[in-house]
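Undergrad: sequence and predicted structure below; questions after.
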Amino acid sequence: MTDAPALQAATRALDARTYDCILLAGFGGPEGQDDVIPYLRNVTAGRGVPDERLEEVAHHYRHFGGISPINEQNRDLKAALEEEIAKRGLDLPVYWGNRFWAPYFSDALKELHADGHRSVLVLVTTAFSSYSGCRAYREDLATALADTGLTDELRLDKVRQYFDHPGFVQPNIDAVRAGLRELAQSGKGAQPHVMFATHSIPSVAADGSGPREARPDGTPVPTGGGDEWYAGGGWYVEQQRAVSALIMDGVADEFPDVPWTLVFQSRSGDPRVPWLEPDINDAIGALDESVSGLVVSPVGFVSDHMEVAWDLDNEAQETCDERGLTMVRVPTVGVDPQFVSGLIDLVEERHVGPDGQPRERAALTDLGPWQDVCPADCCLTRNPKPTIASAAAGGGIGA
């Protein structure tokens, strides 16, 4: 973990202001068999993936009637956010839009604009820094602004990545503790192991995640950056490791010295392209025979959507069954009241409410609190697009 002075993310904070509404920004998912292939076409647009290949992936959705749970989970989260907002006396209506399925970002922007809103605070349903978890959302929001002709009409600011916010960390601590207790009560807790599962991404994308002012290991950044900037998973992996360690520290009073591993799941694309490893199924197969039970925490996700339901509850469970290992898959943060409250805490960091004072920026690791404004080279890709964020040195709209 880097020394705090070398990483400037915590200094890139925007002053609080008054917002008109909140946009809950999700990924989206199909809601019936006829939606599956069109949805997958949206996700893979521009990559030249034929429908025959998409149909190979579609069987995950077909298994569940063509319905991804993610949209219903976002409806539940929207309702929970509205309840928490009302409890705090904030006048902030919540709108909801997705990147890849209805309601799309453009639909939500047109709706909130028609309702008279002009200053929007965006809550994204991802906690960690990466191109797919942050910059891609900002790019797609900028595209939606352009497509709707609202670029000069709406201000969109995004809340910071919240991987180490207490509202995200504590529900994960509670879930892992409950999972270890379940193993113990089943008689399989003598030699437990915990695996923290997160989405695998291409290694080059992971290595380029986050700002390039410092490497996660604290060593100097080469002059000019470049592809040799950091080859170890970048800030995406460093954030996941830091949170996993926090969670294990949080259960150590009851379950000390339990070994744990950060593992990856749901890789896709060209098999010749390196992705983050180890895959969870390979990691399960490599566990020592002395391990009596496994707790799997989908720490990289905020809801039990398709990749949790299929890759963990089916594939990882089958791998455990094959070697006779008891597995307890604990829930994601979902609509846990602590998580919902934490999201509104993040809103109140940025929104000047009735008392006129922003909330203190909370963080549980020395990596945070993470930045409100992303540098221009943060999570950079080879073909960058316009985003809703300005460079840290500039003015304008937020991260």
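TA: Sure, I can see it. Numbers count the residues shown, from 1 in each chain.
Undergrad: every contact and neighbour count from this point should use C-alpha atoms.
TA: Fine.
Undergrad: ranges for the strands of the stretch 1-150 of the chain?
TA: Using DSSP state E, counting those that start in this stretch, the strands of the stretch 1-150 of the chain run over residues 21-26, 94-98, 119-124.
Undergrad: what sits up against the shortest one?
TA: Contacts of strand 94-98 from elsewhere in the structure, counted by C-alpha atoms under 8 Å, 6 or more residues apart in numbering, are 21-28, 78, 81-82, 103-108, 112.
Undergrad: can you name the element that comes right after the helix or strand where residue 197 lies?
TA: With elements taken from DSSP states H and E, the one containing residue 197 is strand 192-199. Using DSSP H and E, the next helix or strand after strand 192-199 towards the C-terminus is helix 203-207.
Undergrad: before we go on, here's another structure to hold up against the first:
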Amino acid sequence: MTAKIGVLVMSYGTPESLEGVEAYYTHIRRGNPPTADQLKELKDRYEAIVGGVFPLRENTDRQVEALQEALDNERGGGEVEFVCYQGLKHASPFIEDGVEAMARDGITEAVGVVLAPHYSVMSVGGYLKRAKEKAEACGIRFIGVESYHLHPVLVEALGKRVADKLDAFEETGAGREDVRVLFSAHSLPERILSMGDPYRDQLLATSQAVADVAGVKNWQFTWQSAGRTSEPWLGPDILDTLRELADDQQVKYVLSAPIGFVSDHLEVLYDLDIEAQALAGELDLRLMRIDSLNSDPAYMAVLSDVVRQAACELKVKQQ
């Protein structure tokens, strides 16, 4: 009988419709409902993205399906069978729901992987903690993938996307060396720095590796999509960076490379494609963005590889 290992694929989550935005936002706010103004602002952002389409949910569904296909295609005769399940942080199916589904299916060993390459105790660490606690309660042996930010296939895939967009700039008459590449990721509260959290350093390492692959020297890192709380978040924000590039450095061409995100969703399609693009227009900057990984076979190969490595570690620990 072929052994089965569950694969819990985790992501932030998003509502399935505009009607679900309030419940989703309330969950993010730890049970505190948003004000009418806060709710309207979030709904307006979703509506601005192709009339309210919810791409993160669709993209996550496709990524889970594509990872399952990749794992199936790489399976040899008599090898362990991987079965993918989805678990979301702030929407159904929640992380705990995914683990419970595994238990119902008789899964006794599982690997958890988050659709985010970089580790922080406040992001990926939180996903894995919830999954591990639920797995232990269900009698499932669990191991989590903490990060894969320097996986060579990931770096190569991102580097190709940067190079392709630099080609596009050249086609419009811009010099390749005149384009400032802005690598970015979701900001987190500044207090992670005093905690020795690896998030910022991992992002800078990925940025350098991708720049090396793409042959880019004219780059810098910035942050985006900070939460609106009373405590300070990591900066500068990409909007402030764009203003500085235009006003103080007379930069004319900018390539946005949001390496902290693997899908087209709100922080990409609104924060970059609408908000940052509008500001770039006001500043007379030409702004392009690299294509997201989404379900690219290269990204699926990365996830498949790190899942298999983790499964091997799980087997070793069992011995």
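TA: Received, thanks. Owing to the predicted nature of the structure, the values given are computational and were not obtained by experimental measurement.
Undergrad: in a markdown table, list the strands of the stretch 1-150 of structure 1 along with mean neighbour count.
TA: Formatted as a markdown table, the strands of the stretch 1-150 of structure 1 follow (neighbours: other C-alpha atoms under 10 Å):
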| stretch | mean neighbour count |
| --- | --- |
| strand 21-26 | 23 |
| strand 94-98 | 23 |
| strand 119-124 | 22 |
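Undergrad: JSON lines for those, including distance to residue 189 of structure 1?
TA: Below are the strands of the stretch 1-150 of structure 1 laid out as JSON lines (distance: least, C-alpha to C-alpha, whole Å):
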{"stretch": "strand 21-26", "distance to residue 189 of structure 1": "37"}
{"stretch": "strand 94-98", "distance to residue 189 of structure 1": "41"}
{"stretch": "strand 119-124", "distance to residue 189 of structure 1": "36"}
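Undergrad: which of the ones you listed sits closest to residue 306 of structure 1?
TA: Among those, the nearest to residue 306 of structure 1 by C-alpha to C-alpha is strand 21-26 (13.6 Å).
Undergrad: what is that closest one packed up against?
TA: Strand 21-26 of structure 1 sits against strand 94-98, strand 119-124, with contacts defined as 3 or more C-alpha pairs under 8 Å, 6 or more residues apart in numbering; DSSP states H and E.
Undergrad: could I get those as CSV with distance to residue 203 of structure 1?
TA: As requested, those are exported to CSV (distance: least, C-alpha to C-alpha, whole Å):
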stretch, distance to residue 203 of structure 1
strand 94-98, 26
strand 119-124, 23
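Undergrad: any buried residues in the longest helix along structure 2, and which?
TA: Longest helix of structure 2, by residue count under DSSP state H: helix 297-318. Buried residues in helix 297-318 of structure 2, counted by 16 or more other C-alpha atoms under 10 Å: 298-308, 310-311, 314.
Undergrad: looking at those, which is nearest residue 48 of structure 2?
TA: residue 299 (27.9 Å).
Undergrad: tell me the counterpart of the closest one in structure 1.
TA: Following TM-score structural alignment, the counterpart assigned to residue 299 of structure 2 within structure 1 is residue 339.
Undergrad: of all the buried residues of helix 297-318 of structure 2, which comes closest to residue 283 of structure 2?
TA: When the buried residues of helix 297-318 of structure 2 are compared for distance to residue 283 of structure 2 (C-alpha to C-alpha), residue 299 comes out closest, at 34.4 Å.
Undergrad: for that closest one, give its distance to residue 111 of structure 2.
TA: Distance of residue 299 of structure 2 to residue 111 of structure 2, computed by C-alpha to C-alpha, to the nearest Å: 17 Å.
Undergrad: likewise residue 257 of structure 2?
TA: According to C-alpha to C-alpha, residue 257 of structure 2 stands 29 Å off from residue 111 of structure 2.
Undergrad: what do you get for residue 184 of structure 2?
TA: As judged by C-alpha to C-alpha, residue 184 of structure 2 and residue 111 of structure 2 stand 28 Å apart.
Undergrad: aligned to residue 131 of structure 1, what sits in structure 2?
TA: Mapped onto structure 2 by TM-score structural alignment, residue 131 of structure 1 lines up with residue 121.
Undergrad: okay, now that match: neighbour count?
TA: Neighbourhood size, residue 121 of structure 2 [other C-alpha atoms under 10 Å]: 17.
Undergrad: cool, residue 46 of structure 2 as well?
TA: With other C-alpha under 10 Å as criterion, residue 46 of structure 2 counts 23.
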